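Enquirer: Sharing a model that was predicted from the sequence below.
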Amino acid sequence: MTTTSQRPGTSRPPRAFTRRLAAAGLPAGRPSVAPVTEDDLTGLPPAAVRYLRAMGVVGRPRTWSLQAHLSGRFRLGASGRWMPCDAWQYDTAQEVARLYRMRLLLAGALPMWGWDTYRSGTGRMIGKALGVITVADGEGPRFDEGELVTWLADAVLLAPAMLLHPRTRWEERGNDLAVSVTDAGRTVSAQVLLDDDGRPRELRTEDRWADLPGGPVRAPWTTTVDAWTVVDGRPRMTGGSASWHLPEGELRYAEMRLLRLDLDVPPTR
């Protein structure tokens, strides 16, 4: 197990999260302990090599899972009030899978829980107030695509060694990257804008759908990194924001801080 906590010992996942994670039956061990070498980067575009080196991938085993704790604020639309939120997520690389649980406080008092999941090529989103009243429920091809590209974003920003797999394709775009991943017969992609040190400063994709009053609309989606720090000898983002880019302008709907990041932990932890 590799623990890269930014605030050690200050956060534990809620029982609802750990129970669902344990019940998911995800792979529970590292497929190989062999470290990533320079030979593993042979044939990749120079920008990809620069990014992977900058992120501290070389010389370490390939990451097979990540668990993260985030906290910040979230809103449901441009006119919506910002709500406090707390989120836990778990991603795996042997099998492309993602479980994300977010807790919101509506009107500062009413709790709402939302789950975003991706497993076996299927994406799902469900939200419940007070744990019993369904306020959001979505599945189908749009969610399959959106949850898969969100897994890709997680890997790019939090665990880049998860991308060293035949399902990943890299393309150089000047000093930046285009990265795509294929799972269950579906391919999604994102553009990764790199800073002067080779670390991501922004991720952009059009493989997500915004839930608008008139119905779902495919729209550009970005995650912007606030800053980077170094934990256990490799870069870790401190937090970031997520935005939709709509015809009427940018809608920033989430601002989050990364409180804790653990790599290579089993799903029963």
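Expert: Alright, I've got the coordinates.
Enquirer: Only C-alpha atoms from now on, for both contacts and neighbour counts.
Expert: OK.
Enquirer: what ranges do the strands span in the stretch 51-200 of the chain?
Expert: According to DSSP state E, counting those that start in this stretch, the stretch 51-200 of the chain carries its strands in the segments 65-74, 83-92, 97-106, 110-119, 122-129, 133-139, 168-173, 176-183, 186-194, 200-205.
Enquirer: then this one, side by side with the first:
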Amino acid sequence: MRHLCTFIALSLLLSITLFGQSENAVISDADIARLPIPVQRYLRYTKTIGKPFVTWVELTQSGQMKLKPDAEWIPLHAKQWYRVPEVAFEWQGWVKAAPLFHVRATDFYDNGVGSLKIRLWGFIPLGTAEGSEVSEGELMRYLSEIIWFPPAMLGENIAWEAVNDTLARATITDGGLEVSGDFHFDPDGRLTAFTAIRYADMGDGEFRLADWYAPVSEYADFNGWYLPSKGSAVWLFEEGDYEYIRLKIESISLK
């Protein structure tokens, strides 16, 4: 909760600071001209042209999570907040691990530092993951999720490379960290997946680099934005694929 209060306070301050500069600013074709063609198509597909630049994003999610490759799927609901163009987010997800055991997971990233904290009933600590591998992983997560707030694709902290007509590679730099990932599109500009090589937490403090795949399956209208509404995330381990989360966006607000 302390993280969240500080996060919201800083976000409001940033929004107030930037408001006078961007009050009347909307995204134009000229703004996106420097981006790779498939990214330009995506910005048009999501109806971003003519929309304002954003500094704050809030969304709610429902879905399922699998805690281990051989575990059963369990229900999940979550809320998430982002700051833009400053790179920061907090995600709070709730799962019912057993009839009387409700667990809250908090993913956090701000200024080059990321963490994952697990608490029983929201306040009894069960575990924490921190360190350089976690921070890089959380920055990668932010990069993969800018699909929900497309104006962030115009950020000066993201360098784009056109790989081909339906694939663009992005490198994001923040807080002394740098990660890269690939955005996959169809010919109409619809994003179909994000892929990257990312650190996987294998438990007991062990991390290893592995292929990470986040496909998008559906889109929906959110107050005039046409954005991905369903997707999942999969670790592509040598010993087999591990799909660990399936999400549906219930609501999203871009301000």
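Expert: Thanks, I have the structure now. Note that the structure is predicted; figures quoted are calculated from it, not measured.
Enquirer: before we move on, back to that, could you dump the strands of the stretch 51-200 of the first structure into a markdown table with mean neighbour count and distance to residue 242 of the first structure added?
Expert: Formatted as a markdown table, the strands of the stretch 51-200 of the first structure follow (neighbours: other C-alpha atoms under 10 Å; distance: least, C-alpha to C-alpha, whole Å):
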| stretch | mean neighbour count | distance to residue 242 of the first structure |
| --- | --- | --- |
| strand 65-74 | 22 | 10 |
| strand 83-92 | 22 | 14 |
| strand 97-106 | 21 | 15 |
| strand 110-119 | 19 | 15 |
| strand 122-129 | 19 | 17 |
| strand 133-139 | 12 | 19 |
| strand 168-173 | 16 | 22 |
| strand 176-183 | 20 | 18 |
| strand 186-194 | 20 | 14 |
| strand 200-205 | 21 | 10 |
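Enquirer: looking at those, which is closest to residue 215 of the first structure?
Expert: Residue 215 of the first structure lies closest to strand 133-139 among these, at 12.1 Å (C-alpha to C-alpha).
Enquirer: Tell me the mean distance between the closest one and the second structure once they are aligned.
Expert: With mean C-alpha distance after the TM-score superposition for the first structure, strand 133-139 of the first structure departs from the second structure by a mean of 1.9 Å once superposed.
Enquirer: Other residues contacting that strand?
Expert: With contact meaning C-alpha atoms under 8 Å, 6 or more residues apart in numbering, strand 133-139 of the first structure is reached by 122, 123, 124, 125, 126, 127, 128, 129.
Enquirer: if we go to 6 Å?
Expert: 124, 125, 126, 127, 128 (C-alpha atoms under 6 Å, 6 or more residues apart in numbering).
Enquirer: so how far is residue 170 of the first structure from the first one?
Expert: Read that as residue 124 of the first structure. To residue 170 of the first structure, residue 124 of the first structure is 27 Å away according to C-alpha to C-alpha, to the nearest Å.
Enquirer: next one: the third one
Expert: With distances taken as C-alpha to C-alpha, residue 126 of the first structure is found 32 Å from residue 170 of the first structure.
Enquirer: Also the fourth one?
Expert: In this structure, residue 127 of the first structure and residue 170 of the first structure are 34 Å apart, going by C-alpha to C-alpha.
Enquirer: Map residue 53 of the first structure onto the second structure.
Expert: Matched by TM-score structural alignment, residue 53 of the first structure corresponds to residue 44 in the second structure.
Enquirer: With residue 119 of the second structure as the reference, measure out to that match.
Expert: For residue 44 of the second structure, the distance to residue 119 of the second structure - C-alpha to C-alpha - is 41 Å.
Enquirer: Find the centremost residue of the second structure, please.
Expert: residue 145 (2.7 Å; C-alpha atoms, centre = their mean).
Enquirer: Read off where stretch 184-193 of the first structure ends up in the second structure.
Expert: Under the criterion TM-score structural alignment, stretch 184-193 of the first structure matches residues 175-184.
Enquirer: Actually, stretch 235-244 of the first structure.
Expert: Residue span in the second structure matched to stretch 235-244 of the first structure, by TM-score structural alignment: 226-235.
Enquirer: mean shift of that stretch relative to the first structure?
Expert: So stretch 226-235 of the second structure averages 1.2 Å relative to the first structure (mean C-alpha distance after the TM-score superposition for the first structure).
Enquirer: what's the distance between that stretch and the middle of its chain?
Expert: 10 Å (C-alpha atoms, centre = their mean, to the nearest Å).
Enquirer: likewise stretch 247-258 of the first structure?
Expert: With C-alpha atoms, centre = their mean, you get 15 Å for stretch 247-258 of the first structure.
Enquirer: Can you tell me how far the match of residue 53 of the first structure is from residue 21 of the second structure?
Expert: Applying C-alpha to C-alpha to residue 44 of the second structure and residue 21 of the second structure gives a distance of 24 Å.
Enquirer: what do you get for residue 71 of the second structure?
Expert: From residue 71 of the second structure to residue 21 of the second structure the distance is 50 Å (C-alpha to C-alpha).
Enquirer: do the same with residue 179 of the second structure
Expert: For residue 179 of the second structure, the distance to residue 21 of the second structure - C-alpha to C-alpha - is 29 Å.
Enquirer: what separates residue 61 of the first structure from residue 17 of the first structure, distance-wise?
Expert: Distance from residue 61 of the first structure to residue 17 of the first structure, by C-alpha to C-alpha: 27 Å.
Enquirer: what element comes up after the strand or helix carrying residue 9 of the second structure heading to the C-terminus?
Expert: Element membership for residue 9 of the second structure (DSSP states H and E) is helix 2-22. Later in the chain than helix 2-22 of the second structure, the nearest helix or strand by DSSP H and E is helix 29-32.
Enquirer: which residues in the first structure does that following helix align to?
Expert: Counting by TM-score structural alignment, helix 29-32 of the second structure corresponds to residues 38-41.
Enquirer: ok, and for the matching stretch, which residues are buried?
Expert: Neighbour-count burial for stretch 38-41 of the first structure flags residue 41 (criterion: 16 or more other C-alpha atoms under 10 Å).
Enquirer: How about stretch 205-221 of the first structure?
Expert: Neighbour-count burial for stretch 205-221 of the first structure [16+ other C-alpha under 10 Å]: 205, 206, 207, 208, 209, 210, 219, 220, 221.
Enquirer: Have a look at the second structure and report its longest strand.
Expert: strand 206-222 (DSSP state E).
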